[in-house]
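A.B. asks: no sequence on this one, just coordinates:
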C-alpha cells in the first residue's frame, strides 16, 4: 500500500541511494554531485517546499519537492525520484499525482510545471500520461558537456476534475 508524508531528516540517507548513476542524479537534481549526499539534499530541501516521501509498506521509496522560480510564479515539481526497487510499480505515478494535489489544494496553483531532460524517457512518458504538455525547451549541457534539452511541461488545473 502506498502512502505519503513530509520528508524527515531520517529519510535523507535512504533517498540519497535512489540515484544509481550520475545520469540518474542529473535527471533528478542537476546541480548535485554524484553520489548524492544528505548535505546536498538537505540544502535543496531548505530552498524548496513540500518535500514529500512516498512509502510502500512503510518503507521510503520515492521523493519529490516543489519550488517557484520567481515569487508568485508557477509552482514546479522537482527532484522527483523513485527507488530502483520500486520502479515499474506505479510509485512514480502516485508520487506525481500526490505532488499535483499538493500544488492545487495547498498552494491554490492554477497550473503545475515540471522540467524533464530529453534523455529521461520514463519521466517524459509519465508526465505525458498524467496530463502534462510541453510548452518550451531549453538547451543545457550534461556533465560531459554534451548538448541536452530540458523540456518544460505544464498541467493546467481543470476545476471539475481537480476540486474533488
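C.D. replies: Received, thanks. No experiment lies behind these values; they were computed from the predicted model shown.
A.B. asks: rest of the way, CA atoms for contacts and neighbours
C.D. replies: Noted.
A.B. asks: Three-state assignment for the closest residue to residue 99 other than its chain neighbours, please.
C.D. replies: Taking CA to CA, 6 or more residues apart in numbering, and ignoring the residues beside it in sequence, residue 99 has residue 77 as its nearest neighbour in space, at 6.9 Å. Secondary structure state of residue 77, per DSSP: H, G, I helix; E, B strand; the rest coil, is strand.
A.B. asks: is it correct that residue 77 is in contact with residue 64?
C.D. replies: Yes: Residue 77 sits in contact with residue 64 when judged by CA atoms under 8 Å, with a separation of 6.9 Å.
A.B. asks: quickly list what's touching both of the two.
C.D. replies: In terms of CA atoms under 8 Å, 6 or more residues apart in numbering, residue 77 and residue 64 are both contacted by the residues residue 99.
A.B. asks: which of the two has more neighbours?
C.D. replies: Applying other CA atoms under 10 Å to residue 77 and residue 64 shows that residue 64 carries more neighbours, namely 26 against 22.
A.B. asks: so how far is the helix or strand containing the more buried one from its chain's centroid?
C.D. replies: For residue 64, the host element (DSSP states H and E) is strand 59-68. The chain centre lies 6 Å from the centre of strand 59-68; the measure is CA atoms, centre = their mean, to the nearest Å.
A.B. asks: which elements pack onto it?
C.D. replies: Here strand 59-68 is seen to pack against helix 12-16, strand 49-56, strand 75-82, helix 91-105 when contacts are counted using 3 or more CA pairs under 8 Å, 6 or more residues apart in numbering; DSSP states H and E.
A.B. asks: comparison target below:
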C-alpha cells in the first residue's frame, strides 16, 4: 500500500478518535484523555501542540501523531502516536515516526527527537529502538486503574 502524510484536517478527527481500542490504548496514546476519545479532547490537544500529522493509505487516514514539545534548534517530543487497528503490523507506525523525525529536522531544526512509551506498550517498546531511539530515563506514572506503570523515555540524536 502506498503511504503518504500531511497535516491533520478537522474532518480527520472523528476517524482518529476511533483508533484507540479501549482505555489502555488511549492511555498509551494520550494519558490525559478520558476514554472514549472524543473529537473535543483531540481538537483541544491539537490546538496546544505542533506538527499534527496523519498518514494516509488507500484513501483512508491510518495513523496520527504530533509534538507536545517543539523547540526550534532543540528537542521535539513525539506524542499522541496512534495507528488505526486495521493498519497495525504493516509498517504504518514506522512510516509515521520517520515522517515526524523529518518534520522535526526540517521545520524545527531539532537536534533530538524524544518519545515516551509505557511499559505495557510492547509494540512501541519494540518499534522505537529499532528506529534508532535509545532509552535515557524511566519515570513512575499512574495508570487509570491506579496501578504504577513505568514511562520509558527514549531519544534519537539527529545528525
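C.D. replies: Yes, it's here. Small disclaimer: the values here were computed from a predicted structure and weren't measured.
A.B. asks: rewinding a little: could you dump the helices and strands packed on strand 59-68 of the first structure into JSON lines with distance to residue 35 of the first structure added?
C.D. replies: Putting those into JSON lines (distance: least, CA to CA, whole Å) gives the following:
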{"stretch": "helix 12-16", "distance to residue 35 of the first structure": "8"}
{"stretch": "strand 49-56", "distance to residue 35 of the first structure": "20"}
{"stretch": "strand 75-82", "distance to residue 35 of the first structure": "14"}
{"stretch": "helix 91-105", "distance to residue 35 of the first structure": "22"}
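A.B. asks: related to what we said a few turns ago, against residue 22 of the first structure, how distant is the residue nearest to residue 99 of the first structure?
C.D. replies: Counting by CA to CA, to the nearest Å, the gap between residue 77 of the first structure and residue 22 of the first structure amounts to 21 Å.
A.B. asks: go on, residue 66 of the first structure?
C.D. replies: Counting by CA to CA - residue 66 of the first structure and residue 22 of the first structure are separated by 22 Å.
A.B. asks: so those two - more neighbours on which side?
C.D. replies: Neighbour comparison, residue 66 of the first structure and residue 22: the larger count goes to residue 66, with 24 against 16 (by other CA under 10 Å).
A.B. asks: once you drop chain neighbours, what's closest to the more buried one?
C.D. replies: For residue 66 of the first structure, the nearest residue in space outside its immediate sequence neighbours is residue 77; the separation is 4.5 Å by CA to CA, 6+ apart.
A.B. asks: ok, now which ones touch that neighbour?
C.D. replies: By CA under 8 Å, 6+ apart, the neighbours of residue 77 of the first structure are 64, 65, 66, 67, 96, 99, 100, 112, 113, 114.
A.B. asks: one more: residue 27 of the second structure?
C.D. replies: With CA under 8 Å, 6+ apart, residue 27 of the second structure has these contacts: 33, 143, 144.
A.B. asks: burial count for the second one?
C.D. replies: Read that as residue 143 of the second structure. 16.
A.B. asks: quick one: contacts for it?
C.D. replies: When contacts are counted by CA under 8 Å, 6+ apart, residue 143 of the second structure is found next to 27, 149.
A.B. asks: now do the residue most central in space within the second structure against residue 69 of the second structure, distance only.
C.D. replies: Here the mean C-alpha position of the second structure is nearest to the C-alpha of residue 81 (CA atoms, centre = their mean), at a distance of 1.7 Å. Here residue 81 of the second structure is placed at a distance of 14 Å from residue 69 of the second structure (CA to CA).
A.B. asks: repeat that for residue 19 of the second structure.
C.D. replies: Using CA to CA, we find residue 19 of the second structure at a distance of 23 Å from residue 69 of the second structure.
A.B. asks: these two - which one has more neighbours?
C.D. replies: More neighbours surround residue 19 than the other of residue 19 of the second structure and residue 69, with 21 against 18 (other CA under 10 Å).
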